[in-house]
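Novice: the sequence and its predicted three-dimensional model are supplied below.
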Amino acid sequence: MAKNLKNISVLIPDGETHVLLYVVNCLSLEKGVDIYVISSKKKGYMKYSRFIKKYIYYPETTTEDWIAHINSEVERHQIDIVLPIYYNGIKALLKNRNKLKYPDKLCDLPSLKNFSIAGNKGFLFLHLKKHNILCPDSLIVNQSHLPIVVNLSFPVIIKPVEDYGGGEGIAIVKTHEELINYFKANNFKCDTIIQEYIVGYDLCCNVLCKDGELIAHSIQKATVFRKGHLTPQIGFDFIENQDLIELTRNLMRSLNWSGIANVDLRFDEKNNVFKILEINTRFWLGTDASSIAGVNFPYLYCLSSLGQKPGSQQIIPMSYLSLEGLAKRFKKNPFFIFNLKYIFKYSPISFIIKDPLPIVFKALSVVKLQ
């Protein structure tokens, strides 16, 4: 569907997720974007954002009722594009697209089959091997069977294949005994994948695609982690690398991907190649950082889904620190607080100044829980 755009009305139907802040930050940079949010959190901190035109609360309910709420709000507010932003919302709409009253208003999405492959580390590994796309040697283990023989050299990395994030459940083990102890200590509801440990460094490639072709991308090279390199990046450099882009391009073509994704990779220093680790099939921590660096993924996603062809995007090489990253830097070097030019330009501080209430209410809610 092509639309001559001056103003866009966007409905985010899964507004209870933590990435809503980053998506709203990005959309707030563009004039003429009206943001509507459906959320199951009555007092969610994003309710107080000055950039959300209407925050609509519905108690958590059945998928069928949720779809009915989407249909109602699309009609009531003459919504142009429905933009789910996190796993569960995207998956639910893929499964229930036929129940949408206005399915043509749903943003571009991959097939349910390929979405499921991308979101499961075990399925993804099998897909990568089938298509000869570089990835770590791996072994998929059913949780009910302890691995007796592992044909991988130690150390190895173990991860649940799905439904866990933020580094939860990920461990590096150095011996077979540690491996057995890991399985005794953890009882995941899904399979586990054991991967070779790659000596190198971590990167992310953020992408927007349509029918398997890249429309926009940004590459992050990790510089600061929350708690070690198995946890989320809270500081990174934006870089360009053609080899990494070609590898990611081949991956997204193999999945005929439409929409956004956050691809985790690792550079293998021994073999001098990049390898695909996993795909996050939703908006990511630091989505708004890419907009500071020149690529506004949520807005470009809306344009592309509305039949517009976004122009070429040029990333500005820069070093970025999230709020957590800034806090770590201040702790390490208190005098860094005087580096105001960097803080205002290469961190989320400028977003907070323009829209302070969400962060204030988020901080207050954290204090109440302590």
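Specialist: All right, it came through fine.
Novice: every contact and neighbour count from this point should use C-alpha atoms.
Specialist: OK.
Novice: quick one, what contacts the closest residue to L152 other than its chain neighbours?
Specialist: Once flanking residues are discounted, L152 sits nearest to E196: 6.3 Å by Cα to Cα, 6 or more residues apart in numbering. Neighbouring residues of E196 by Cα atoms under 8 Å, 6 or more residues apart in numbering: P136, D137, S138, L152, S153, F154, P155, V156, I157.
Novice: state the distance from the fourth one to A171.
Specialist: In this case it means L152. L152 sits 15 Å away from A171 when distances are taken as Cα to Cα, to the nearest Å.
Novice: since we're on E178, how many residues are nearby?
Specialist: Counted by other Cα atoms under 10 Å, the residues lying close to E178 total 13.
Novice: ugh, wrong one, L106
Specialist: The criterion is other Cα under 10 Å. On that basis, L106 has 20 neighbouring residues.
Novice: show me what contacts it?
Specialist: Shown in contact with L106 (Cα under 8 Å, 6+ apart): I81, V82, L83, S305.
Novice: please, where are all the helices along this structure?
Specialist: Listed from the start of the chain, the chain has helices (DSSP state H) covering 20-27, 63-77, 87-95, 112-118, 121-130, 176-185, 242-254, 287-292, 297-305, 323-332, 340-345, 349-354, 357-369.
Novice: dump the ones you listed to CSV, plus distance to F236.
Specialist: Converted to CSV, these look like this (distance: least, Cα to Cα, whole Å):
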stretch, distance to F236
helix 20-27, 16
helix 63-77, 36
helix 87-95, 24
helix 112-118, 24
helix 121-130, 24
helix 176-185, 30
helix 242-254, 16
helix 287-292, 10
helix 297-305, 17
helix 323-332, 9
helix 340-345, 14
helix 349-354, 16
helix 357-369, 22
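Novice: hold the first one in mind and look at this next one:
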Amino acid sequence: MQRLSSDQEVSEHLVPVVLGGDVLAYSYARCFHEAYGIRTMVVSGVDVKVTSSSRFVDYHVDDAMTRGEDAIVEMLERLGERLAGEGRVGLLLGSADWHVRIISHNKECLERLFVVPYNDFALLDDITQKGRFYQVCEELGIDYPDTVSLDCRLPEPGVDLAALRYPLVAKPSNSAAYDLLEFAGKEKVYELSAPEELARVFGLLHEAGYAHDLIVQDFVPGGDDAIRSLTTYSGPDGELLAVSGGRVVLQDHSPARIGNPVCILLERSERLIEDARRFCRHVGYRGFANFDVKYDERDGSYRFFEVNVRPGANTWYMALGGVNFARLIVDDYVLGRELPYREAYRDALYTLVPERVVRDFVADDELRGRALACFSEGRAASPFDYAPDTLSHRLWSWLRAARQHEKFERYLGRPRR
């Protein structure tokens, strides 16, 4: 795929193509517009109004996105041929793990038509298997939760579930494959307090046809505020070139989205940065990675849970922290520039929820005070709060935020006060 040679050529010829239409897609579109004044093409199986109403997005609802890998690849090949015929350069991006998995799995044919800023499938597939991820952590001395793997292809767990120490957390080792399944009782993460609960979850996944491991882990104590998010960008040699991250103030608590942070206070940790640096260098990882980590109050460690082989849904916090994350991809993959090392840790609060939610549902007094100060001092921001965008977009953004308080009440109970 041809490269461009200047920011001016990027503004004239580059077409970012993003699969999936939610918060990361809009964050991409905002960053591409801020950096180059260009519009982003978004292809989704559904109409996400807060994104489709944007004047900076060319939004397409395409049923190929609901018909599996072959249909998506065929659609992308047609799109790539059209863009090339128009003298434009497509930059192909995915919002979800399964998008990136499809792109990487078909990288050889897709990079004839697009710039594809993802690792080869062998590496991607290896480190996204949680069991293998923990093996690498063990090799490097990176802390992770005590873990047992159960093979869901088998009719029985093959482990004495009563001998395990509860409470435990269970989650699929292959989130991309799991995301494509639909069945009653499906949750992103399962919190378990007894052997019979684990047996039930194992049976659900086996019957649903999930043909990978179920990861069962020690429950690391602590609430939302013990969770850390770290986003890194590494160069072709695996060396860290950009980093940002923070302490989760609140995460989504709805069953299908639990574990997705909705409010993050930017906060630097040297230990997290160095652990991620060693991981990326060791496996030769290039591009964006997002690490999910939890602080363990029992021993003061930071326990790594997984690596997402793409920018996380909340990666706009890197832009809020001072580094436009779309520009990193363009400078590296499209323009072939050498990137200086950068950190993005401005004193700010990334938030998808209004101030009222933080006031009513954050239990820790010190953390709540820090977050509320960001609101009162103008240091709290959402990627959707982009002034140049349409009135329609701003309305959909307001409606999305307005529903959050009722949602937290539904899943967390009555407000703190």
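Specialist: Cool, got the structure. Because the structure is a prediction, the values reported are computed rather than measured.
Novice: related to what we said a few turns ago, which one of the helices of structure 1 lies nearest to L11 of structure 1?
Specialist: With Cα to Cα as the measure, helix 63-77 is the member of the helices of structure 1 nearest L11 of structure 1 (7.4 Å).
Novice: which residues are in contact with the closest residue in space to V201 of structure 2 that isn't next to it in sequence?
Specialist: Once its chain neighbours are removed from consideration, V201 of structure 2 has its nearest residue in Y190; the separation is 7.8 Å (Cα to Cα, 6+ apart). Shown in contact with Y190 of structure 2 (Cα under 8 Å, 6+ apart): V169, A170, K171, V201.
Novice: what residue of structure 1 matches up with the second one?
Specialist: Residue pairing (TM-score structural alignment): A170 of structure 2 is matched to I158 of structure 1.
Novice: go ahead and confirm its match touches I194.
Specialist: Yes: taking contact to mean Cα atoms under 8 Å, the distance of 4.5 Å between I158 of structure 1 and I194 places them in contact.
Novice: how about T128 of structure 2, what does it touch?
Specialist: The neighbours of T128 of structure 2, taking Cα under 8 Å, 6+ apart as the test, are S173, N174, E306, V307, N308, V309.
Novice: the second one contacts H212, doesn't it?
Specialist: Yes: proximity of N174 of structure 2 to H212 meets the contact threshold set by Cα under 8 Å, at 6.6 Å.
Novice: closest to the centroid, which residue in structure 1?
Specialist: Closest residue to the average C-alpha location of structure 1: W284 at 2.5 Å, with Cα atoms, centre = their mean.
Novice: just give me the match in structure 2 for that residue.
Specialist: Following TM-score structural alignment, the counterpart assigned to W284 of structure 1 within structure 2 is G312.
Novice: spit out the contact partners of the residue nearest to its match when sequence neighbours are not counted.
Specialist: Excluding its sequence neighbours, the residue lying closest to G312 of structure 2 (Cα to Cα, 6+ apart) is N290, at 5.7 Å. Contacts of N290 of structure 2 were listed using Cα under 8 Å, 6+ apart, and they are S229, L230, T231, T232, V307, N308, V309, R310, P311, G312.
Novice: what number of residues lie near the second one?
Specialist: L230 of structure 2 has 26 neighbours, counted by other Cα under 10 Å.
Novice: what residues are up against it?
Specialist: Contacts of L230 of structure 2 by Cα under 8 Å, 6+ apart are V243, S244, G245, G246, L272, I273, N290, F291, D292, V293.
Novice: for the contacts of N290 of structure 2, which ones persist in structure 1?
Specialist: By both residues aligned by TM-score structural alignment, their matches' Cα atoms under 8 Å, the contacts of N290 of structure 2 still in contact after alignment to structure 1 are S229, L230, T231, T232, V307, N308, V309, R310, P311, G312.
Novice: for burial, what's the neighbour tally of the fifth one?
Specialist: A count of nearby residues for V307 of structure 2, using other Cα under 10 Å, gives 21.
Novice: from D143 of structure 2, how far out is it?
Specialist: 13 Å.
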